[in-house]
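1. let me see the structure of the following:
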Amino acid sequence: MTLKSRQQGVENVNKAIAESERQMCELEMQKKNSVDEVDRLRKETLELENHIAMLDRKTSLYESLLLEVQFQKPSGDVCEETERNIMDITFQRQMEDEKSHCYFRLVHNLLCQYIGSETTWIKKYPTSRYIPTLLHDVGLVVSRCRLLGEEINLMKKWGCSEAGHPGHQLCGHTERPEDIVSSVTPAKNHLIKIVKRSMNVCCETSSSQ
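-> From the prediction side, this is the model:
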């Protein structure tokens, strides 16, 4: 074997070694990326599990009202279903009436009236797909009950300067109560606006007599 051919053989070996080292570096990078990806997926899985657990239990009004959703267990060998059937929807008051403000009790009473009037929770929200709608509807009712409770509480505090006089003696029969109510656009402080409108009508009627 000539010197030239030996040199060529050494060069080929060196190239092969360099290629092997390059491939090993790539494999190490792929391994590291795979480990990072596995860690990321584990964290995402944990976050999703926590999110699902939070969907099962939801609190409102400073954690004084608990909404709990019970799902049916997956049937057969299927561990996870894309859409799970809801078995029960319950509400629990977690408030001590004796230690709570009267306004807070009033809001809870309004909510209890609404919850008691709804007897078809499962029919309206039969599966996990309806959970966002359930949370939205309950949140909307909670918000409205808080506003209504605030208005009623303020009206109780204000009282009425003309409480000793029947309304029909002050206002006569120029406007029926339903006409006054219909003249006020539903919005924030709806009840208070109705009362103010009624008092204005009474004042206008009294001054014209």
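2. CA only for contacts and neighbour counts going forward, please
-> Will do.
3. who touches residue 181 in this structure?
-> residue 194 (C-alpha atoms under 8 Å, 6 or more residues apart in numbering).
4. how close does it sit to residue 19?
-> Distance, residue 181 to residue 19, using C-alpha to C-alpha, to the nearest Å: 86 Å.
5. try residue 178
-> As for residue 178, its distance to residue 19 is 90 Å (criterion: C-alpha to C-alpha).
6. between those two, tell me which one has more neighbours.
-> residue 19 (12 against 8; other C-alpha atoms under 10 Å).
7. which helix or strand lies directly C-terminal to the helix or strand encompassing the more buried one?
-> Taking DSSP states H and E as the definition, residue 19 sits inside helix 3-56. Next helix or strand after helix 3-56 toward the C-terminus (DSSP H and E): strand 57-60.
8. buried residues in that next one, which are they?
-> residue 59 (16 or more other C-alpha atoms under 10 Å).
9. from the chain's centre, how far out does that strand sit?
-> Strand 57-60 sits 8 Å away from the centroid of its parent chain (C-alpha atoms, centre = their mean, to the nearest Å).
10. give the other helices and strands that the next helix or strand after that strand contacts.
-> Per DSSP H and E, the first helix or strand lying C-terminal to strand 57-60 is strand 65-71. Judged by 3 or more C-alpha pairs under 8 Å, 6 or more residues apart in numbering; DSSP states H and E, strand 65-71 is in contact with helix 3-56, strand 57-60, strand 86-93.
11. so what's residue 104 closest to, chain neighbours aside?
-> residue 149 (7.9 Å; C-alpha to C-alpha, 6 or more residues apart in numbering).
12. A helix includes that neighbour, no?
-> Yes - counting by DSSP: H, G, I helix; E, B strand; the rest coil, residue 149 is found in a helix.
13. for it, give its distance to residue 173.
-> 30 Å.
14. got it, and residue 35?
-> 81 Å.
15. relative to residue 141, how far out is the residue nearest in space to the middle of the chain?
-> Among the residues of the chain, the one closest to the centroid is residue 135, at 4.5 Å (C-alpha atoms, centre = their mean). Residue 135 sits 10 Å away from residue 141, going by C-alpha to C-alpha.
16. what's the neighbour count on residue 164?
-> Using other C-alpha under 10 Å, residue 164 has 7 neighbouring residues.
17. oh sorry, the question was meant for residue 171
-> Using other C-alpha under 10 Å, the number of residues around residue 171 comes to 20.
18. tell me the contacts of it?
-> 201-203, 205-206 are the contacts of residue 171 under C-alpha under 8 Å, 6+ apart.
19. next: residue 134.
-> Contacts of residue 134 by C-alpha under 8 Å, 6+ apart are residue 125.
20. give the buried residues for the host helix or strand of it.
-> Using DSSP H and E, residue 134 sits in helix 131-158. Residues of helix 131-158 classed as buried by neighbour count (16+ other C-alpha under 10 Å): 131, 134, 138, 141-142, 144-153.
21. this one next, for a side-by-side:
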Amino acid sequence: RELSEMEAEDELDLAEMEKLKKTETACLEILKKYDFTEWELMEWSEQQAVFNFLYDSVTLTVVFGPPVDGEFFAARPSRSITSLDFESFLDEEQAPPSSCLVQRLIFQFIESRGSWQDKCPTLHYLPQALLDISLVVNRCKILGEELEFLQRWGAKFHLLETDIKDTEVKLLFSSSVAFAKFELTLAVSHDYPTAVLPFRVQTHIGNIGEKEVAAVLSKVPAGHHYLQRTVISIHQNLLQDPR
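-> Here you go, the predicted model:
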């Protein structure tokens, strides 16, 4: 008799696990309709969902509350959301400066939105929240790739040094042909590259200063690979042989 009761309990547990698995699959299908994704679903249970971003360096934990009357998600009653918590797992002491900058910009965006729980009170709003985060993560990730490119290949464009401090990128240009050495500092934010960047110039050698750099940057439109295009434009217009 005890054996049959245990078998019945096992069957109930298996049925519950199967039900939960189907719910997870259905929810995943809805979320993936927003096909621009930078997240990976790590857990979906009755209590919470856990998403990872950017090579597992950022984690979002969404804690579920009671069901919501009259609202459905994945063909089941929707759930309220009691909290959305973001956590960084980047080892800033070991990570390259470009990765640290990317992480800072992502969390700058997260903090700029205020209360995520107010913006995402139920599961109905979760796909849009994941999309908003994905867009910023993607743009910041591309910025990190641009910085790595410039650190590796900058010498081709008379770029002597690329330095990152907080959310500023310092580019030191030097050209014997143009008899010029100057530092361009760009202030980046989580909006990159949707707007041109505030900048300042410090001249070390020669006559290239803020006026000359501003004239070049005014012709570089905001958009994809803005930083790389800025460096290439400065190289082509200011640092070549004047003849």
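22. and the residue nearest to residue 104 of the first structure, what pairs with it in the second structure?
-> Residue correspondence to the second structure (TM-score structural alignment): residue 149 of the first structure is matched to residue 144.
23. can you get me a residue count around residue 66 of the first structure?
-> Look at residue 66 of the first structure: counted by other C-alpha under 10 Å, it has 17 neighbours.
24. what residue in the second structure is paired with it?
-> By TM-score structural alignment, residue 66 of the first structure lines up with residue 59 in the second structure.
25. please report the distance of the closest residue to its match other than its chain neighbours from residue 92 of the second structure.
-> Distances taken as C-alpha to C-alpha, 6+ apart put residue 52 closest to residue 59 of the second structure, at 4.5 Å, once the chain neighbours are dropped. Between residue 52 of the second structure and residue 92 of the second structure the distance is 18 Å, computed by C-alpha to C-alpha.
26. name the SS class of residue 208 of the second structure, please.
-> Residue 208 of the second structure is classified as coil under three-state DSSP.
27. what residues are up against it?
-> 180-182, 238.
28. can I get the helices and strands packed on strand 65-71 of the first structure in CSV with distance to residue 125 of the first structure?
-> Below are those laid out as CSV (distance: least, C-alpha to C-alpha, whole Å):
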stretch, distance to residue 125 of the first structure
helix 3-56, 13
strand 57-60, 15
strand 86-93, 8
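29. out of those, flag the one nearest residue 185 of the first structure.
-> If you check each of those against residue 185 of the first structure by C-alpha to C-alpha, strand 57-60 wins as the nearest, at 28.2 Å.
30. mean shift of the closest one relative to the second structure?
-> Here strand 57-60 of the first structure, set against the second structure after superposition, deviates by a mean of 0.8 Å using mean C-alpha distance after the TM-score superposition for the first structure.
31. coming back round to it: which strands and helices lie in contact with the helix holding residue 19 of the first structure?
-> Using 3+ C-alpha pairs under 8 Å, 6+ apart, helix 3-56 of the first structure sits against strand 65-71.
32. in the strand it packs on, what's buried?
-> Buried residues in strand 65-71 of the first structure (16+ other C-alpha under 10 Å): 65-69, 71.
33. helices and strands around the strand or helix carrying residue 160 of the second structure, which ones?
-> For residue 160 of the second structure, the host element (DSSP H and E) is strand 159-165. With contacts taken as 3+ C-alpha pairs under 8 Å, 6+ apart, strand 159-165 of the second structure sits against helix 97-112, helix 126-153, strand 168-175.
34. give me the stretch of the first structure that the first one matches.
-> Looking back up the chat, that one is helix 97-112 of the second structure. Counting by TM-score structural alignment, helix 97-112 of the second structure corresponds to 102-117 in the first structure.
35. compared with the second structure, how much does the matching stretch deviate?
-> So stretch 102-117 of the first structure averages 1.9 Å relative to the second structure (mean C-alpha distance after the TM-score superposition for the first structure).
36. show me what counts as buried in that stretch.
-> Per 16+ other C-alpha under 10 Å, stretch 102-117 of the first structure contains these buried residues: 103-108, 110-111.
37. got TSV for those residues, with distance to residue 89 of the first structure too?
-> Formatted as TSV, those follow (distance: C-alpha to C-alpha, whole Å):
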residue	distance to residue 89 of the first structure
103	26
104	23
105	22
106	23
107	20
108	18
110	19
111	15
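38. closest one of the residues you listed to residue 124 of the first structure?
-> Checking those one by one against residue 124 of the first structure (C-alpha to C-alpha), the nearest turns out to be residue 111, at 17.9 Å.
39. distance check, that closest one against residue 195 of the first structure.
-> For residue 111 of the first structure, the distance to residue 195 of the first structure - C-alpha to C-alpha - is 23 Å.
40. same question for residue 56 of the first structure.
-> 41 Å.
41. do residue 25 of the first structure as well
-> 79 Å.
42. more crowded one of these two?
-> residue 195 (15 against 12).
43. so how far is the helix or strand containing the more buried one off the chain centroid?
-> Per DSSP H and E: residue 195 of the first structure is located in helix 190-208. When distances are taken as C-alpha atoms, centre = their mean, helix 190-208 of the first structure is centred 38 Å away from the chain's centroid.
44. got the buried residues for it?
-> Buried residues in helix 190-208 of the first structure, defined by neighbour count with 16+ other C-alpha under 10 Å: 190-191, 193-194, 197-199, 201-202, 205.
45. show me what that helix is packed against.
-> Checked by 3+ C-alpha pairs under 8 Å, 6+ apart, helix 190-208 of the first structure has helix 131-158, helix 167-171, helix 177-182 packed alongside it.
46. residues in contact with residue 47 of the first structure?
-> Taking C-alpha under 8 Å, 6+ apart as the definition, residue 47 of the first structure has no contacts.
47. counterpart of residue 126 of the second structure over in the first structure?
-> Using TM-score structural alignment, residue 126 of the second structure pairs with residue 131 in the first structure.
48. residues in contact with the residue nearest to its match when sequence neighbours are not counted?
-> Nearest non-adjacent residue to residue 131 of the first structure, counting by C-alpha to C-alpha, 6+ apart: residue 125, 7.0 Å away. Shown in contact with residue 125 of the first structure (C-alpha under 8 Å, 6+ apart): 86, 131, 133-134.
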